[in-house]
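Asks: test case, fold it:
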Amino acid sequence: MHHDTTPEENRALLPAPLRILERSGFGAAAPLFTADLRDTDSFERAREVVASHASRLWTEAVREDGGPVDDRPLYWARLTLAARLRSWSPSFPLEAERRAELARLLETASRGITELDFPPGDRWVRVVVTGFDPFHLDGDPECSNPSGAVALALDGLTFPVGERTALVRSALFPVRWSDFEEGMVEEALAPPHGVADAVITLSRGRPDRFDLEVFNGAWRGGGTDNLGQTRTEPVPVSEGPGPEWTRTSLPVEEIVAAVEGPSRVVANTEVVEVPAGGAEPVTRPEGPSEGSSARSGGGGDYLSNEIAYRNTLLRDRLGSRARSGHVHLPKTTRPEEHVDVVEQTRAIVAAALI
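Replies: Predicted coordinates for the structure are as follows:
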């Protein structure tokens, strides 16, 4: 039985993505994957094939080659593999749940999520940095996401923090409401929250500025994701509803004071709320009032606000002492434009550990 590919997977067949894959060397990933799947005679073997091909995508994407980091080949190659997996007709019985398990493994292993572990010992300062896939691709199919590029560029980075050594591990998240509903963020970030000193989520924001988002709201405001889906509702959390607002634990004032560069760094406290007893949303520059309902965090009402909310709620529920918060990066759309953003974000991450 063949399964319909998703709108996101179908987009990977457009000329621009095909060009990006061809130029990058990631174009060979799908034929190799298809050949290995064809030779697979059991579910266990299929798991091994999916895991090895998916983690190879991640390894290739984070490899330093000296040029500007490009997040797009990883994104398009993953979708091409996902489409091949979806339409694969194995020689053995494969139940829908098992196929879905393979699809999840392809996602997590190619996003760095399965690599979010740290060496033991007191000498390490453990830092998680996350970015997002490209989005708004119908308007600009060649679009790159600076948060994805920065996360790829920072993975494996080490730098001194006093007597200790900071080690960065990165992961990328999809621009899809459904994956967030299914708990992808919590599954990925809960284990490192046990040991991490900082968990910093990144996304693409406004031109020429970094926003350190102070407050995150429990509201989805209807934005369209990469599958063409929208959601307008409270953020659904598996352990029951969370608070209307969560707060960053990054040292935002210290970061603003410490980091210089071409784009200004701002501690953003603005939110949109429905005040207690009120009916209409109002903008509050200094943060939420007592008992209000969230309509927009500092980082808006889309998935960047949602990852910020989920990360900081997870911190609070686990009693984690990690410095957790969200940074909106300057809005750039091409790998060569991200170079300054990568450098300045590296400085922000270092300043977050002061």
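
Asks: going forward, measure contacts between C-alpha atoms and count neighbours the same way
Replies: OK.

Asks: quick one: the strands in the chain?
Replies: Counting by DSSP state E, the chain has strands at residues 124-132, 158-161, 164-173, 198-204, 209-213, 215-217, 219-224, 230-234, 245-247, 264-268, 271-274, 282-284, 293-296, 323-329.

Asks: centre of the chain to the fifth one, how far?
Replies: Think strand 209-213. 17 Å (CA atoms, centre = their mean, to the nearest Å).

Asks: next: the third one.
Replies: Here the centre of strand 164-173 is set off from its chain's centre by 13 Å, with CA atoms, centre = their mean.

Asks: helices or strands up against it?
Replies: Packed against strand 164-173 by the contact rule (3 or more CA pairs under 8 Å, 6 or more residues apart in numbering; DSSP states H and E) you find strand 124-132, helix 146-154, strand 158-161.

Asks: among those, which comes closest to Pro68?
Replies: helix 146-154 (8.5 Å; CA to CA).

Asks: so which elements touch that closest one?
Replies: On a contact count with 3+ CA pairs under 8 Å, 6+ apart, helix 146-154 meets helix 43-62, strand 124-132, strand 164-173, strand 198-204, helix 339-351.

Asks: relative to helix 146-154, how tilted is the first one?
Replies: Going back to what we said before, that points to helix 43-62. Interaxial angle of helix 43-62 relative to helix 146-154 (axes from the mean of the first three to the mean of the last three CA atoms, to 10 degrees): 90 degrees.

Asks: could you also give me the structure for this next sequence, so I can compare it with the first?
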Amino acid sequence: MRKTTKIITGGSCTIRVKGNITTKTGGKTVIWAKGGIEINSSGSITYSAAEGHFYGDYVPPEELYTTHPTVLRVEFFDETNKLLNQNTKDFYYGKKLKLKVTTRDAKDGTLIFVKLQAKSKSKNQPFDLMSPNRKYNWWAKEVVDNKFETPFFELNPNWYSDDFEYYDYNDHNTKIKEEDLNEFYAEVRFDSKTVYFPLAGERLKPIAYKRNYEELIGLFKTDNSGEKDLIENYENRFIDSVKYFKNIVDDFSEFIHEDNCDLTIDQIDAEVLKTARQLWEEAVWQNRGYDLKTETKDKETGQENTVVTSVKAILDDRPLYWARISMQVILKRHPAFYDDIKTLDQKDQEDFFVKSIVPKKSRLWKTIQLFEEQSRNYTNIDFSKAGYKKKVLITGFDPFFLNSIKYPNRYNILQSNPSGVVALALANNDKSGAYIQTMIVPTRYSDFDGSQDYDNGQGEGIVEKYIKPFVDQVDMIITVSQYLPNENVIDVFGTSRRGGLNDNMNFIRKSGSQAISTKIEWIQTTLPKTFINAPFVKFNWKYDDLPNPNNVVPQKDQILNEGSGGDYLSNEIFYRVGKIRSELRPSLATGHFHIEKIQDGRINEDLNPLKISNLLSIIRKGIEEGVKGI
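Replies: Next comes the predicted model:
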């Protein structure tokens, strides 16, 4: 499963205290039992250690069980019969392997008992399928020619302990230290004696896809200590905040890594198509509110009744954002894609295995894009039910500036993006004088310019691929994003130039560079002036971050370092859509609605339900008035 904690012991030792027990040692204290250990306290129990806590299956002191008169060694082999012992670190979770036990002077037919074991430095590492599942226990097997080999099996990719990963801000990639990897070995019982092989220092230490910068932020502990945790982290907090999201992610995790060990890529794609779509629809459902119908039956009369309960909308885009990240990490760790990536050139392999960037030439890239298309609603925009209503396409953005551990009092890991809430709450809406379809786009340069380079990129991307086809089909396109506190404005000018500020992947772009090669330096909005008939909405005429009280229009070829709304991706989506409109359908109403920021990053403010509800009312009214002008 995605998160489970198992601590396994076996016998009993009970300590009950009303006062204090203090134990001091200058060396090492070992407590072990063949039974169980129970600790009770009327107060609190505190564990602390400079080098971390170690949890896993019960293992007696190793120095007592490291030799055996008959068992010589235990070794891991892959499907090609390659030896995987000696701390192999290039073997991946999910790939097939087997255990081979070598004995000496053993009579053929003698029974041997073998059980897979694991050890982790993580206090919350789940090895939840290991102990109860006989797949990893080989009891009462016969030794022949002084050998016993298990059938091939797989190590669950969910057993990889990514809470020890860390992002290198100099190399711009994610790393994990060898000593922090989980290790695997075997408990062998033979001739009534037990041994644990391979010995420490020679055990199997498999690896997995390492989370990229955006994916890694979610593992920060919710106590803001700067540590990472497999369970008490922000990613889980937001996913688990709505039980339906938790169910979707957990079921997806089980399907991909536990229920079907030999999935083909086509089978994975089929599950992605279904589940990623379900994720979007669930997010829309939660952000719109709904009527819950319950069928009841009177026990005495037998009369059946339908009780309708109005369930209030959960106005929050964060469960969708974090669920998408968690599920894509699950996908990227499936072994079905590894061989495909290893057939690519060295740079592409390095991109994935070192830089955590999925190569565009890989089969995995197509699967991730399928997930993006469904969970962001890129390919399910449908105006067929619009009838005679105006057709309006609205886009929102992912949350951004989330790394409050690296950038305290500036970024906010609790940050929502109210534009994402707008997109979810207004999806399929036909009550604002128009029929509305929506999508949510990422806060990543790569998706906009098609480049996977850290600091260099220019070209076409998601806007040209997914929004351009609707220029001839709709009556208005409104791109929406988060702006400044207490500011709800229609940006008048968008520029082709970028400021280059870090995105959600920690990527940058050269300041002053163009997002796309063009002679069209800036674009002016064509959204109708009726937007300002809504309270608190106005047009923003400034550019280059300077007041423009006289509403002066720049010169035709004038280079604007900043548009009305700045020089980040909000300006970029405004410009890109406007450029397409100017080339294909100049009369189409397009532009950018910058809506107010309602969370204070300086104090890690959480999303306030009343604030987001009030803001949504302002935006609804603005769009309603805007539609009247087309």
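
Asks: give me the TM-score for this pair.
Replies: Superposed pair, TM-score by TM-score structural alignment, normalised by the length of the first structure: 0.88. Supporting alignment: 335 aligned residues with a CA RMSD of 2.1 Å.

Asks: circling back: just put the helices and strands packed on helix 146-154 of the first structure in a markdown table and tack on mean neighbour count and distance to Val282 of the first structure.
Replies: A markdown table is the format used below for those (neighbours: other CA atoms under 10 Å; distance: least, CA to CA, whole Å):
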| stretch | mean neighbour count | distance to Val282 of the first structure |
| --- | --- | --- |
| helix 43-62 | 19 | 42 |
| strand 124-132 | 26 | 29 |
| strand 164-173 | 22 | 30 |
| strand 198-204 | 27 | 24 |
| helix 339-351 | 20 | 31 |
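
Asks: now tabulate those in a markdown table and tack on distance to Glu22 of the first structure.
Replies: Converted to a markdown table, these look like this (distance: least, CA to CA, whole Å):
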| stretch | distance to Glu22 of the first structure |
| --- | --- |
| helix 43-62 | 15 |
| strand 124-132 | 22 |
| strand 164-173 | 22 |
| strand 198-204 | 26 |
| helix 339-351 | 23 |
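
Asks: which one of the ones you listed lies closest to Asp140 of the first structure?
Replies: Taking those one by one with CA to CA, strand 198-204 is closest: 14.8 Å.

Asks: trace Leu154 of the first structure over to the second structure, please.
Replies: Here Leu154 of the first structure is matched to Leu426 in the second structure, going by TM-score structural alignment.

Asks: which residue packs closest to that match, ignoring adjacent ones?
Replies: Ile436 (6.7 Å; CA to CA, 6 or more residues apart in numbering).

Asks: look up how far Asp544 of the second structure lies from the one you found.
Replies: Distance, Ile436 of the second structure to Asp544 of the second structure, by CA to CA, to the nearest Å: 32 Å.

Asks: ok, back up a step: in CSV, list the strands of the first structure along with distance to Ala12 of the first structure.
Replies: Formatted as CSV, those follow (distance: least, CA to CA, whole Å):
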stretch, distance to Ala12 of the first structure
strand 124-132, 17
strand 158-161, 34
strand 164-173, 18
strand 198-204, 21
strand 209-213, 30
strand 215-217, 33
strand 219-224, 18
strand 230-234, 21
strand 245-247, 36
strand 264-268, 35
strand 271-274, 36
strand 282-284, 39
strand 293-296, 32
strand 323-329, 26
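
Asks: nearest to Ser42 of the first structure, out of those?
Replies: strand 164-173 (29.4 Å).

Asks: hmm, back to that, doesn't Val392 make contact with the residue nearest to Leu426 of the second structure?
Replies: Yes: counting by CA atoms under 8 Å, Val392 is a contact partner of Ile436 of the second structure at 4.9 Å.

Asks: what sits closest to Lys100 of the second structure if chain neighbours are left out?
Replies: Nearest residue to Lys100 of the second structure in three dimensions, chain neighbours excluded: Glu149, at 4.4 Å (CA to CA, 6+ apart).
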